[in-house]
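Colleague: How does the following fold in three dimensions:
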Amino acid sequence: MIEKINTVAVVGAGYMGGGIAQSLALAGMQVTLADVSAPATHAALERLLKESAQFEEQGLFPKGATETIRANLKAAESIEEAVAGVDFIEEAVPEIPAIKHDVLKRICAAARADAIIGTNTSTLPVHTLAPAVTHPERFLTVHFSNPAPFIPGVELVSGKATDPAIVPVVKDMLVRAKRRGAEVADTPGFVLNRLQYVLLKEAMSIVEEGIASPEDVDTIVSTTFGFRLAFFGPFAIADMAGLDVYANCFKTFEDAYGDRLATPAILKKLVSEGKFGTKTGEGLTGKFTPEQLAGLIAYRNKAYARMGQLMDELGPSPLRQ
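Modeller: Next up is the predicted model:
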């Protein structure tokens, strides 16, 4: 079994695949790129090098990044050439099952039998793609987010046949690329898009009901709870706000919207046990010592202040100008 990923092929050189290839090449891995045709692959390589130079000029990539990527990233003449002999293959073709099945079959026919194969799918469960993979024990979802060069989180989704031993190998690769892998179950939409789409659906309902405009909804999200989400997830935020407070608020929602926004069972249980979050020393994210709580408050205040300073420095987005 592969113990460390040093060589990579990225199949699909579009916006996502190209960004993944940039990120892994910048981290020092030898990356081979392949797309629908050799001319398309070579054009993508030139685009990625040009983008990297722009990112470097803007201070978004470190000095010397473009030369590092140039030294570590190359274009293949075909998918088969790209995947032959590498440790890890990331499939990043369009989110259409038939296309992914076809490409995965080509990958498997040319790759080493022990090569780890990842798919960059946003919503398709592993079990819908695994039938196209020979030796499915080496197959899993490795879902990067858009834009891949700058978003650190990566969803890792194992299927029924996935060998658990390959997960830490993939996580090690991600750490070297300054990414953070999170393991989630094999269900449609995983975690990222299930949450993201629920938020979008509720936001659209708010607009349809005439409660607020799209612009005002975006302002509220980006300057209130979205402001916090860069540093804390919803469980940590709830712990800091107080689970008893959340339980009382859910009563209002349940009265207004019914079962759709009923109080979650996990919240009822913790509140009934007197576990209100940071104020009582235990909540959704575990137990807290007084020292941890003091450190958390200091970190939170510093993080939010810095975020405010960054927003002032960057100014409004072009959508607001």
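Colleague: going forward, measure contacts between C-alpha atoms and count neighbours the same way
Modeller: OK.
Colleague: list the buried ones in stretch 46-64?
Modeller: Buried residues in stretch 46-64, counted by 16 or more other Cα atoms under 10 Å: 48-49, 52-53, 55-56, 61.
Colleague: Strands of the stretch 1-150 of the chain, start to end?
Modeller: 7-11, 30-34, 73-75, 88-91, 116-119, 139-144 (DSSP state E, counting those that start in this stretch).
Colleague: which strands and helices sit next to the fourth one?
Modeller: The one in question is strand 88-91. When contacts are defined as 3 or more Cα pairs under 8 Å, 6 or more residues apart in numbering; DSSP states H and E, strand 88-91 sits against strand 7-11, helix 97-110, strand 116-119.
Colleague: helices or strands up against the last one?
Modeller: By that I understand strand 116-119. On a contact count with 3+ Cα pairs under 8 Å, 6+ apart, strand 116-119 meets strand 88-91, strand 139-144.
Colleague: I have a second one here; can you model it like the first so I can compare?
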Amino acid sequence: MIETTAIVGAGYMGGGIAQVLALAGRRVVLADANAELAAAGRDRIVREAEGHARRRIVPADAPGVIAERVTAAPSIEEAVADVDFIEEAVPEVPEIKRETLARIGASARADALIGTNTSTISIGSLAGAVDRPERFLGVHFSNPAPFVPGVEVIPHQRTDASAVDRVVEMLAECGKVGVPIADVTGFVLNRLQYALFGEAARLVEEGVASPEAIDLIARTTFGFRLPFFGPFAIADIAGLDVYDFCYRSLGAAYPDRFSAPDVLREKVESGELGMKSGRGFLATAPESAPELAAYRDQAYAALSALLHRLGDPPVTY
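Modeller: Below you'll find the model as predicted:
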């Protein structure tokens, strides 16, 4: 079991991860480029927890728990010297990450697991900086770490399988959903996120809609479904033959940007049309439709009520 941890990088992401681990019962040592930055980072996350507690989005005792369980270290080497798990969360600059990971690997226990919170850098490209790279993997939290549940867990070719299992188990104990994926640049989250942003930017460039209109459409239509159903579940429910037809329409209008993925065409050609046929990317049976519709309607109604209570987000266009 992972009981003691260190976070190297006391900024916003590192501090958020420290909060997650501390509130899940872990001891956390926080480090940065110097002792002053580490101490300032620790003080900041306690103040943040006080604000969260006042808004009742964390338990009332969270600030005290974090203050008691998180300590600031004089140096990176002292922070990582005797812990079970280390998460590197320094700026997204390969040279800085490699230098920091080398220091971590040289000072950590031989059995300590080492994670990096990189958003897009291939884990394999960083692994050479780490002593005993079989214990090294990507552990990519999303911002804000205390409140976003999903965490990408990314082994490189030499990562020991047990390291993945131990990290996923630790994340589950922290109330997070650790999802193992393959090591490619951008991973899953950012490949999807930046693909969406790229098409949104093109719509603005083409004069189709304003940024405000696009944001409004995204969060009140397909984005409204995403807390409950991922893209493959949504496609299966709609029908893969419908998706294939829509790709053909989009491809005719925008041949440089849209073409049906081979895997979609193969499923349609084999009669795997989604829920209507009992097999698509998922295997949801047609007779499950009433139960699925009931869940969907209840979920969407609950989300609508929550959004109505919160009001519009305080952004200005």
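Colleague: What value does the TM-score take for this pair?
Modeller: Aligned and superposed, the two chains score 0.97 in TM-score terms (TM-score structural alignment, normalised by the length of structure 2); 317 aligned residues with a Cα RMSD of 1.2 Å.
Colleague: closest to Lys160 of structure 1 out of the helices and strands packed on strand 88-91 of structure 1?
Modeller: Each of these has some distance to Lys160 of structure 1 by Cα to Cα; the shortest is strand 116-119, at 14.6 Å.
Colleague: Check the mean deviation of the closest one from structure 2.
Modeller: Compared with structure 2 after fitting, strand 116-119 of structure 1 deviates on average by 0.2 Å (mean Cα distance after the TM-score superposition for structure 1).
Colleague: Tell me how far that strand lies from the chain's centre.
Modeller: Put simply, strand 116-119 of structure 1 sits 16 Å off its chain's centre (Cα atoms, centre = their mean, to the nearest Å).
Colleague: what do you get for stretch 257-267 of structure 2?
Modeller: Using Cα atoms, centre = their mean, the offset of stretch 257-267 of structure 2 from its chain centre is 26 Å.
Colleague: Onto which residues of structure 1 does stretch 269-276 of structure 2 map?
Modeller: Residues 272-279 of structure 1 are matched to stretch 269-276 of structure 2 when aligned by TM-score structural alignment.
Colleague: Let me fix that, I meant to ask about stretch 29-38 of structure 2.
Modeller: So stretch 29-38 of structure 2 sits over residues 32-41 in structure 1, by TM-score structural alignment.
Colleague: Show me what counts as buried in the matching stretch.
Modeller: 32-35, 38, 40-41.
Colleague: tell me the two of the residues you listed that are most distant?
Modeller: Thr32 and Ala40 (13.7 Å).
Colleague: Would you mind finding the match for Arg55 of structure 2 in structure 1?
Modeller: With TM-score structural alignment as the matching criterion, the partner of Arg55 of structure 2 in structure 1 is Gln58.
Colleague: what's the answer for Glu99 of structure 2, then?
Modeller: So, by TM-score structural alignment, Glu99 of structure 2 is matched to Asp102.
Colleague: dump the residue contacts of the closest residue to its match other than its chain neighbours.
Modeller: Nearest residue to Asp102 of structure 1 in three dimensions, chain neighbours excluded: Ala132, at 7.5 Å (Cα to Cα, 6 or more residues apart in numbering). Contact analysis of Ala132 of structure 1 by Cα atoms under 8 Å, 6 or more residues apart in numbering lists 101-102, 104-105.
Colleague: By neighbours, which of these wins?
Modeller: Of all those, the most densely surrounded is Leu104 (25 neighbours; neighbours counted as other Cα atoms under 10 Å).
Colleague: That one: what's it in contact with?
Modeller: Counting by Cα under 8 Å, 6+ apart, Leu104 of structure 1 has contacts 91, 132-133.
Colleague: cool, and Leu48 of structure 1?
Modeller: Leu48 of structure 1 neighbours (Cα under 8 Å, 6+ apart): 18-19, 22.
Colleague: Would you map the helices across the stretch 101-250 of structure 2?
Modeller: With DSSP state H, counting those that start in this stretch, the ranges of helices along the stretch 101-250 of structure 2 come out as 123-127, 161-173, 189-205, 211-220, 222-225, 231-238, 240-253.
Colleague: can you list these in CSV and add distance to Gly64 of structure 2 and mean neighbour count?
Modeller: CSV is the format used below for those (distance: least, Cα to Cα, whole Å; neighbours: other Cα atoms under 10 Å):
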stretch, distance to Gly64 of structure 2, mean neighbour count
helix 123-127, 35, 22
helix 161-173, 20, 17
helix 189-205, 33, 13
helix 211-220, 36, 13
helix 222-225, 36, 15
helix 231-238, 40, 18
helix 240-253, 51, 16
